[in-house]
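Next come a sequence and a model predicted from it.
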Amino acid sequence: MSAVMEPDTQRHVRERRRERELSALPDLVKPGWFPTRAQEVVDTRTVQAVRVSHILLETESLAELALERLRQGDVDFADLAEVASICQATKQDKGQVGWVSLKDDFLDPIMPLEVREAAMALKPGDMTTVRSGRGVHIVKVEDVMALLTPTASQPRSKMPGSGQLLAASGLSRLFKKTVGAADGLEGERERESEWRYFVDTMGCQMNKADSERMAGQLESLGARVTDDAKGADIVVLNTCSIRDKAEQKVYSALGPFAARKRSGKDVTLVVAGCVAQQEGERLLRRVPELDLVMGPQYANRLGDLLEDVANGNQVVATEPTFIMEDSTKPRRESSVAAWVNVIYGCNEHCTYCVVPNTRGVEQSRPMESVRREMEELGALGFKEVTLLGQNIDSWGRDMHPKRKFSDLLHHVADTPGVERIRFVTSHPRYISERVVDAVAEHPSLMEYFHIPFQAGDNEVLRNMRRGYTRERYLHVIDRIRRRIPEVAISADVIVGFPGETEEQFEQTLDLMRQVKFDCLITAAYSPRPHTPAATWPNQLPDDVKEDRLRRINELAAQHAYERNLRYLGRVEEVLVEERNVKNPTQVMGRTRGNRLVFFDGDIAELRGRMVPVRVTEVRPYSLTGRIERGEEPFHYCESGLRRPSESRRGRERGRGGSSSRSSRLDEVLAELTSA
């Protein structure tokens, strides 16, 4: 006969059990050393050249003063070079020197060897001061050219169980044709339409952006896109490994393509993305029909890697490398909204996450490169840009000297032609008041934040190694909503993390009730390779995780519906993107708060236009409305209601306006002159 324990005794037993479980875990609060800068993991001997600009000044004190003003974002490098540099050879080009290497002796009169040596040790976005016989140079690296060094490149192997070689890639003919075209020769007697590629993208927005870049690389080689995967000559699977189900999807998708190759068909098989980076050469052993396995950091080097494949090799490229600017143009999936990468990689090392292992350390793009890409998009008619980063608030912290993400937002806010700017993903530990202020100040920055909280219990957050508390997260949300009352906030959350108790899960539900998210992306915990949490003994049963996922999804849908009720009857500014695939008489677009809206309209007339739409029906994750012609919508800001036309006129008065930049340049120039 079993004894019935008193409630206090039961609680004591639970606490002792949790103590034993936690004692078996590694030190969560003080993780081991992790690299945080690209120079710590990249073989810098692979750097062949860097693209640089410089400002030449007379003294070190002037150079240090100018460098500090550049770091603070008070002035643009190109503008300062044009008015302050004493280098007559580069002054009129706003300081641009171009590609330089140690062997470029002809550059000695402009950029002596000691300056080039210092530049070669930097990565894109870095600035430093170097003294030479000419004076003191402020050197800025804008791009890097690294020697391509695949992890493995081996002659094509034989088919398992036969003496026959795997079908040789027909890429050699494609590359011959490309070279022939470049030389003005006729080349192979093949129509370009015979070369087709197919890209299957799995996973997050970063993968979507990478796929667009890889598609651009393939089109630069003369290949053309096809929706017929079975008839494609080049097949690229851009993979995701965030959860086990996503990883298994890759092997399932590869099966038919591998069988096609075993049957003798001439098809080039490429696995890119996070599964490729995670598995590397193991993927070739498991699927020997593959031609190329490449990590995300090589997305803009696909053409170079395929040339190695065309020479008869199977190639694996997963080594850390500096990420170069892409010289080809991405093939955008939309003609209205575009992705723009601003930072690659992640340094956080949460205990459940594969991203630091698959995407590497953080590498920020120079703000000038980001602005240049956005200007090109604006000139092409794109109306919306989403800035991308795994941890976007970390932009600039890997640079020398360090920069702030708010600096980048101010720098791009007035990009001509780009009416809307979003950014994802923010981190509760790093998002700053300066970023919130930038969104409040610039009408082009949408009132929308995506800030994952992952769990609502402090112990679970500590075990996840998230670096913040529940209280800190709620403070961040409160601060944003006080500054921007009508802001839309979305988040990510994980249920069923190892050791999560029912009480701790209830804390997550309670946090949701306090915040009421506009949208919540939910997931049950999935153990991932090479992550600490995957090895812990206190894994939860699948039925517990499934039950918690069901309950959290129900609450998330309820909150999304409640948040959407505020739109009912209001006129919202909607950017029309595409036709509603389920109802051809309707178009679809998004509000400033990223809410999907459907309404009757002609896509040929409305695509890319800002349309006033009165909301007539709300659902948890979308709205329905009708066009209100002649009525201009309102949106909310810190000071109250404001019409979009007034907002657009207000851009010139903001910090990012050209007149404001000119006055700041005058101030810095006066300071340098008087120093």
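Yes, it's here.

going forward, measure contacts between C-alpha atoms and count neighbours the same way
Noted.

which stretches of the stretch 301-450 of the chain form helices?
Here the stretch 301-450 of the chain has its helices, by DSSP state H, counting those that start in this stretch, at 302-310, 355-359, 367-379, 405-412, 433-441.

The third one packs against which elements?
When contacts are defined as 3 or more CA pairs under 8 Å, 6 or more residues apart in numbering; DSSP states H and E, helix 367-379 sits against strand 337-341, helix 405-412.

redo that, cut-off 6 Å
If you count contacts as 3 or more CA pairs under 6 Å, 6 or more residues apart in numbering; DSSP states H and E, helix 367-379 packs onto no helix or strand.

before we move on, the earlier item: in a markdown table, list the helices of the stretch 301-450 of the chain along with mean neighbour count and distance to Glu573.
Listed next are these as a markdown table, based on neighbours: other CA atoms under 10 Å; distance: least, CA to CA, whole Å:
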| stretch | mean neighbour count | distance to Glu573 |
| --- | --- | --- |
| helix 302-310 | 20 | 39 |
| helix 355-359 | 21 | 36 |
| helix 367-379 | 19 | 19 |
| helix 405-412 | 21 | 22 |
| helix 433-441 | 19 | 17 |
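
what would the ones you listed look like in CSV with distance to Gln205?
Converted to CSV, the helices of the stretch 301-450 of the chain look like this (distance: least, CA to CA, whole Å):
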stretch, distance to Gln205
helix 302-310, 19
helix 355-359, 13
helix 367-379, 17
helix 405-412, 19
helix 433-441, 21
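
Put this next to the previous one:
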Amino acid sequence: MKLITTLLHFLWVSSVSSFYLNPRYTRQQNTQLQATVSSKTPLPKYPTARGDDVDARRIIATGAGRLHLTAVRLHHILLATEEMAAASLHELRSGSVSFAELAEQVSACVVTRPKQGELGWVSVTEDPSSSNSSAEDPPESPNAHLDEFFPREAREKLLLITTKPGDVVMVPSHLGYHLVQVVDVMANVRKMASQRKRRTNGSNLLEALRRDTDLTYKMETMGCQMNTADAERMEGQLQDLGLRPSEEGQNPDVIVLNTCSIRDHAEQKVYSYLGPYAKRKRNGEDVTIVVAGCVAQQEGEALLRKAPEIDLVMGPQYANRIGDLLEDVANGNQVVATEATHIMEDSTKPRRQSSVAAWVNVIYGCNERCAFCIVPTTRGVEQSRPVESIVAEVEELVAQGFKEVTLLGQNIDAYGRDMIPKRKFSDLIRIVGGIPGLERLRFVTSHPRYMSLGVVDAVAETPTACESFHIPFQSGSNRILAAMGRGHTREKYLYIVERIRSVIPDASITADVIVGFPGETEEDFQESLALMEEVRFDNVHTAAYSPRPNTPAATMEDQVPDHVKKDRLSRINDVNKRIAVERRAALVGKTLEILVEERNIRNPIQVLGRTRQGFTCYMTGDIDELRGKTVQAEITSAKNFHLVGRIVV
């Protein structure tokens, strides 16, 4: 058996070695790229246009992000032979062992093995940037301290390969074979951003960055959970700079509008909202205006032309680096940051809106091209975070007292498919769900095209994973689903529902649906209603179709009149409400597990909590005593979309 295994490893290593040791980003390509940048040819924009390549490595390799990459954070495992390295890669690919565990078990590097293979930050430039040394005393590489256990020859081979955080690649050196994990990257985002013109304001902000002035900020967030998570990260950055949240009625010194472009006329809403702050600036006040999020990415420099009072326009991929960009604003510049970049890990801790439940991003962007959706254009291609980074964030949250974590992704089932080697979202559920001290684990949003039955099994087998699924179906008509470019059918969707109900009978299922998509007939609409009756969702987020710029659906023929959309939205809302009430009414008299989160703002003597299925429940109780605790509550009544319960002692 061992001989067969060895032969299989030898066969596998020949294919693996050719893949992992073949530089996909050569010096010649780098020279060509430098020439492109020095010319007037515009760099590829990020996120991508429809039909463009959706490989994150290819986009990053040919954009400003690659040019301004300054350092990479690495872990490595040193192995004596190519066969051992290939076998270890196979183990990592299977998900049966983590990189840290493997480093402790098999690495031949005595320096990094006790640190689970950690190399730390490695400069992408081997030669010193400047030196006053004499010829007799030549300057050392900034990475010279790594030479004894991760030689320069290995570092240079690694940097020839286009990688992204989460990748594991194999490179040889005279010491043996190195399995190298890219944990994080650092790019000079200030060089990537464009500075449009000098401005006279910014002196207060500059003083604040020097800790000489006490400034306040206000964060206004629209849209989905991804925007909420981005806002938490931006607030962490702002507070790390010394700014504090403004109080009610106080004029903030820095205003950040974190925008969403999922609905029509989103950019007009931005201009309307910014009106009072722009007026303050025109009146001579030193206020800094930031537009972030999806509208910022969508409109870019157009925002500055229409609202010249704006100081900073930044896409969602820069949420972790707002502090760096504000430095240029403080120096009097008007800044636009929308170019391609790796998603970098947070340099500061997010300012969480809750002390009980937290959002954790696991994959950014989306590679789908649904005809109605602008998200791939505004949030870019998929970039999965390394498992180790996710685990470290969740472990820190648990140490801080958080009880529940929700894993976030536009298309969360795609997690890991952009990595080398590929990972599975079902494995991530098991890994994060097994972190000691974590009480509840949730995730959103699933895509019927990619959701595997393994995810259902992982939820069933992981005690901390909540019995709750959010799977948008968007339409019950196969004809409309095809026009939308969804990549799944009504039958595929029902098959997933059947699997969930058979394995986890008590699971809740929620969804999204769009009515009035171009070409939708009354018959198509009736199929959506019939699907809702058949599945009996616990809740459905309904919306009338809204044309978005640069999406195929916006220019399709047979646009549905607004009055028809309004009528269908009203009718589907009635069905949704009726089924939701019936589903919750079935829980009356049952005793359920509730995690208490906050006070009921409408009734101070009540607390608000959620069941494992995600149902909101109000109960009489003292929030100071119960916050963060899991209680048993008898459900006494069911309202439209929430429950009322009585805590059982």
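Sure thing, it's come through. Small disclaimer: the values here were computed from a predicted structure and weren't measured.

closest to Leu254 of the first structure out of the helices of the stretch 301-450 of the first structure?
Across these, the minimum distance to Leu254 of the first structure, taken as CA to CA, is reached by helix 302-310, at 18.4 Å.

and Ile343 of the first structure, what does it touch?
Gln363, Ser364, Arg365, Gly389, Trp395 (CA atoms under 6 Å, 6 or more residues apart in numbering).

aligned partner of it in the second structure?
Applying TM-score structural alignment, one finds that Ile343 of the first structure aligns to Ile363 in the second structure.

Distance check, its match against Met186 of the second structure.
Distance check for Ile363 of the second structure against Met186 of the second structure: by CA to CA, to the nearest Å, it reads 18 Å.

what does stretch 613-626 of the first structure correspond to over in the second structure?
By TM-score structural alignment, stretch 613-626 of the first structure lines up with residues 633-646 in the second structure.

Going by neighbour count, which residues of the matching stretch are buried?
For stretch 633-646 of the second structure, a neighbour-count test (16 or more other CA atoms under 10 Å) marks Ala633, Glu634, Ile635, Thr636, Ser637, Ala638, His642, Leu643, Val644, Gly645, Arg646 as buried.

Next: stretch 222-229 of the first structure.
Result for stretch 222-229 of the first structure [16+ other CA under 10 Å]: buried residues Gly222, Ala223, Arg224, Val225, Thr226, Ala229.

Against Val607 of the second structure, how distant is the residue sitting nearest the centre point of the second structure?
In the second structure, the C-alpha nearest the mean C-alpha coordinate belongs to Tyr364, at 3.4 Å (CA atoms, centre = their mean). Tyr364 of the second structure is 33 Å from Val607 of the second structure, where distance means CA to CA.

And Asn478 of the second structure, by the same measure?
Asn478 of the second structure is 43 Å from Val607 of the second structure, where distance means CA to CA.

Between those two, point out the one with more neighbours.
With neighbours defined as other CA atoms under 10 Å, Asn478 of the second structure and Val607 compare such that Val607 has more, 22 against 18.

What separation do you get for the more buried one and Trp359 of the second structure?
Val607 of the second structure sits 21 Å away from Trp359 of the second structure, taking CA to CA as the criterion.

What of His470 of the second structure?
In terms of CA to CA, His470 of the second structure sits 15 Å off from Trp359 of the second structure.

Who has more neighbours out of these two?
A side-by-side neighbour count of His470 of the second structure and Trp359, using other CA under 10 Å, places Trp359 first with 23 against 20.

Around the nearest residue to that one once chain neighbours are set aside, count how many other residues there are.
Of all residues not flanking Trp359 of the second structure in the chain, Thr406 sits nearest, at 5.0 Å (CA to CA, 6 or more residues apart in numbering). By the criterion of other CA under 10 Å, Thr406 of the second structure has 20 neighbours.

Is Thr406 of the second structure in contact with Arg440, as I believe?
No. The criterion here is CA atoms under 6 Å, and Thr406 of the second structure misses it with Arg440 at 8.4 Å.
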